[in-house]
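Undergrad: Structure for this input, please:
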Amino acid sequence: MGGSYAGLFAARVLSEWADEVIVLEADGIGADGTGRRAPHRRQLHALLAMGHAQLERWFPGLTAELVAAGACLGEGDDVRFYVDGRLKAPAEGRRMLGVTRPFLEAAVRRRVGALPGVRLVHGQAAGLVLEGGRVRGVRTAEGDVLDAEFAVDATGRSSRLGHWLAEAGWAQAPVERMRVDLGYATAEFRRGDELGTTVVAHNTPGPASDYQPTLCEPGALAAVEGDRWSVVLAGYAGYRPGSEPKEFLARMRRGIEPLRTVAGTCEMAGEVATFHFRESVRRDYGRLDRFPGGLVVVGDALASVNPVYGQGLTLAALQANSLAAHLRSGAGADPGTPAWGYFRRAGVVVDAAWQLSTTADLAQPHVTGPYPPGYRLLRWAGDRLTEASVLDSEVNTTYLKVVNMLEHPRTLTRPAVLLRAARVLLAADGRR
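TA: A predicted model of the protein is given here:
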């Protein structure tokens, strides 16, 4: 139920276990990936290192296909990260793919649609058929019933699953929210050789500005297909970017050097697309006492975190991994039983992303909680690690592994990492 990135990854996993997989998608989607109504799809999306690795795991050779079709693969110095306008120390393993989400998703859809036993069907899920404590089918808005032994809710933030379950006498999952009031805007520019081999450049506010846009404009750019730059700017509360091109260019000129260069030398192609992300939301199905058999939830229907950290596509892929692990396990042998093993595995991934994003969000003065235990210590240690990552390659390598979801956030609390950061900062103080 839902044929976007999360649904397609789930379908890829299920294709190895099911005789037939139906991907039910409400939007009419063209071969180029256009046609979906989700307004955030036009925004620049990041494919973190872990997400890129999972893309190649489930769709081998897809990176090469994307690059051959115009996407850009950046490695080493082609990928540049800044904090408060300062270029961070070089880090091992920097590798990112410059591609728009519609282009990427279209390629994944073609791969999934070519799998034996997979059908892409135009229609909208409108309910479940539940009998004997398990899923037996999916009702569509068009009045059909599709028989099903196993159903995946990949319908996004607007998922109606809780209401469907409540109507059938099942409890709704507990919901956790954090209001962040983020706005972001994306524009595309015609790309030449103005930035050399740069593929990705990204700047975030840090400790020096108290995580405010006072020292340097928060934003990023990526070289994408069609010889274009995709540029995104972000801001919270009253500093959300608008759709006026002059304002967008003015903010770019207050940013890092790559943004200033593109603003001054490249022609904007098309309009500025804006999006307002009000709150992060997660639904914890693992805390329920009862749940229908043959049913799982993936993507934003399970957890939707602040997109400024670029975790969404990677979370979807890791949830597909969780589904595969569950189906391989003894508990997954009978698809008609509640998928507690899946929700437990997916919960570990969601917990890590939620911890990373919400702890960072709490640095914004308008975000009022809830605060995790020991937040002040976490914030202080996080500030020091961020400062050290600007100066030291070893600290920055570890830092980026966590940001790219290659390692768990607790990696940053290891004594060796904290000690290294302390030594770096003490040496820097001594040179002042």
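Undergrad: Could you use CA atoms for every contact and neighbour count after this?
TA: Noted.
Undergrad: Within the helices and strands, which one has residue 185?
TA: Element membership for residue 185 (DSSP states H and E) is strand 175-190.
Undergrad: and that strand, what other elements does it pack with?
TA: strand 228-236, strand 268-283 (3 or more C-alpha pairs under 8 Å, 6 or more residues apart in numbering; DSSP states H and E).
Undergrad: Report the next helix or strand after it in sequence order.
TA: Counting by DSSP H and E, what follows strand 175-190 is strand 200-204.
Undergrad: Show me what that next one is packed up against.
TA: strand 79-83, strand 219-224.
Undergrad: what angle separates that strand from strand 79-83?
TA: 10 degrees (axes from the mean of the first three to the mean of the last three C-alpha atoms, to 10 degrees).
Undergrad: quick revisit: and among the helices and strands packed on strand 175-190, the most buried is which?
TA: When the helices and strands packed on strand 175-190 are scored by mean count of other C-alpha atoms under 10 Å, the highest mean neighbour count falls to strand 228-236 (a mean of 25).
Undergrad: and this one, so I can compare the two:
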Amino acid sequence: MGSGKSRPQSNVLIVDDVPDFLKETSAVLRPHFGVTVCSSPLRGLRLIKQGGIDLLITTLVMRELDGLEVIRRVRGSGNALPIIMVTGFGNENTAIEATRVGATDYLTKPVEPEELIARARRALTYADVQEEVDEPLVLSQDTTMLEVIEVCRRVARSPSRVLILGETGTGKELFARMLHARSQRAREPFVDVNCAAIPPNLLESELFGHERGAFTGATERRVGRFEEAGEGTLFLDEIGELGIAMQSKLLRVLQTGDFSRVGGSRNLRSQARVIAATNRDLSQEVQAGRFRADLYYRLNVVTLEVPPLRQRFGDIPILVRHFSRKFAQPGHEPLGFSSEAMQRLCAYGWPGNVRELEHLIERLSVLVTRGEVRLSDLPAHFQGVTEAAPVAPAPTNRPYHEALREFQRTYFQNLIAAAHGNLAAAARQAGMDRSQFFRKVQSLHLITGS
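TA: Take a look at the predicted model:
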């Protein structure tokens, strides 16, 4: 980066409860940025919500709210502003955790003034680039989902092929777009093809193009998706639906990079990165003889497995708030949800995953006019959903360890539902250390995690 001043409109918020740190850091940054200091993390979160903040610098250890929780709340609200964490108490694990929950950068005290300025400029520049390429935002506080996001970020800048696995509606295309947006191909085309939506007899022409007169109705030359992608990204969604003949033709392109238009003889060369996705278990498809093993291994260089929404119900309140803002009617505030309605949403199985939730919130935003969604406003198939039952005396006709586990599952399930999916708040209510709480609910399979 150059040594000139950053844009005048770049506003930095520094959050810490140590006055000396606020004074020293703001003195370093003020010649280069607009600076606001805040000694209260909760007040800092309110300032961010009001808007006008371009970069957040927070420390790790604060009495009111620790820095990791500040980052979680910023990201949980759907805000993608860059965040730098500065601490003198952390270690490598702290840096990894900060990155996983959404920090853009991490610095250990003492920080040299020049380094702090450079890191701030880099974070702001990176945010500008991401805004230009329109990187999709994946909202989650689930440990498994955060691991998938982290792998996605690491592999994005490599040329490796990626296979994205997940049920319908989990957001596989969102991850494909994130891979593209964070790659060196971000300014090149992103071309998506839904292999299940194109008739098999037209798919070859769709992918590779055709020459004039190649078949009946081919009145002019057509450029295929491989050509259209150029040096960008070609996303092949629902690749498990390809027939064996089309699989063979795709394999040739992946092996050599060469292809030709239907009805043509000239060899063309693909420079695109291929990302594929499917809701099928391709390893089982290979064993059943429905998918070529050699194509599977060509595609499966890096695998991203996107968990279904029912395995990360702690994300449901975050997504509900996000979609409520997205679909808020003109002149109206985003919908609120009663605790009973939110608990019912968290207890539902979501066979259609995030897509089903998005469609539901869009529908409610149109139909509910009072500002708060009540249990009675939810569609009929939600009315019969079984919620976490109140704690009852354990049955005596089963072993102690089974009865104890059942009680623990019910207890923690109710805690999380009452906290609207906020695991940190649920941990505080339980009087437990957050990491201890996370390990416990993972062991009970209430959230997923490695």
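Undergrad: Tell me how they score on TM after superposing.
TA: Scored by TM-score structural alignment, normalised by the length of the first structure, the superposition of the two chains gives a TM-score of 0.24; 147 aligned residues with a C-alpha RMSD of 5.9 Å.
Undergrad: Count the neighbours of residue 378 of the first structure for me.
TA: Residue 378 of the first structure is flanked by 14 other residues according to other C-alpha atoms under 10 Å.
Undergrad: try residue 166 of the first structure
TA: 12.
Undergrad: Helix or strand: which one has it?
TA: Going by DSSP H and E, residue 166 of the first structure is part of helix 161-167.
Undergrad: Only the buried residues of that helix, if you could.
TA: Under the neighbour-count criterion of 16 or more other C-alpha atoms under 10 Å, helix 161-167 of the first structure has 161, 164, 165 buried.
Undergrad: Roughly how far does the last one sit from residue 424 of the first structure?
TA: Separation of residue 165 of the first structure from residue 424 of the first structure (C-alpha to C-alpha, to the nearest Å): 54 Å.
Undergrad: How about the first one?
TA: Plainly put, residue 161 of the first structure is 50 Å away from residue 424 of the first structure if you go by C-alpha to C-alpha.
Undergrad: does the residue nearest to residue 294 of the second structure when sequence neighbours are not counted belong to a helix or a strand, and which?
TA: Spatial nearest neighbour of residue 294 of the second structure, chain neighbours left out: residue 251 (7.7 Å); criterion: C-alpha to C-alpha, 6 or more residues apart in numbering. Assigned by DSSP H and E, residue 251 of the second structure belongs to helix 244-256.
Undergrad: Which secondary structure elements does the following helix or strand past that helix sit against?
TA: Next helix or strand after helix 244-256 of the second structure toward the C-terminus (DSSP H and E): strand 258-259. If contacts are counted by 3+ C-alpha pairs under 8 Å, 6+ apart, strand 258-259 of the second structure sits against helix 244-256, strand 268-269.
Undergrad: thinking again about what came up before, show me what the helix holding residue 166 of the first structure is packed against.
TA: In terms of contacts (3+ C-alpha pairs under 8 Å, 6+ apart), helix 161-167 of the first structure is packed against strand 125-131.
Undergrad: Can you give me the buried ones in the strand it packs on?
TA: Of the residues in strand 125-131 of the first structure, those buried by neighbour count under the rule 16+ other C-alpha under 10 Å are 125, 126, 127, 128, 129, 130.
Undergrad: Distance check, the second one against residue 134 of the first structure.
TA: From residue 126 of the first structure across to residue 134 of the first structure, the span is 17 Å (C-alpha to C-alpha).
Undergrad: Export the helices and strands packed on strand 175-190 of the first structure to TSV and append columns for distance to residue 295 of the first structure.
TA: As requested, these are exported to TSV (distance: least, C-alpha to C-alpha, whole Å):
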stretch	distance to residue 295 of the first structure
strand 228-236	36
strand 268-283	14
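Undergrad: Isn't residue 274 of the second structure up against residue 237?
TA: No - applying C-alpha atoms under 8 Å as the test, residue 274 of the second structure and residue 237 come out as separate, 10.6 Å apart.
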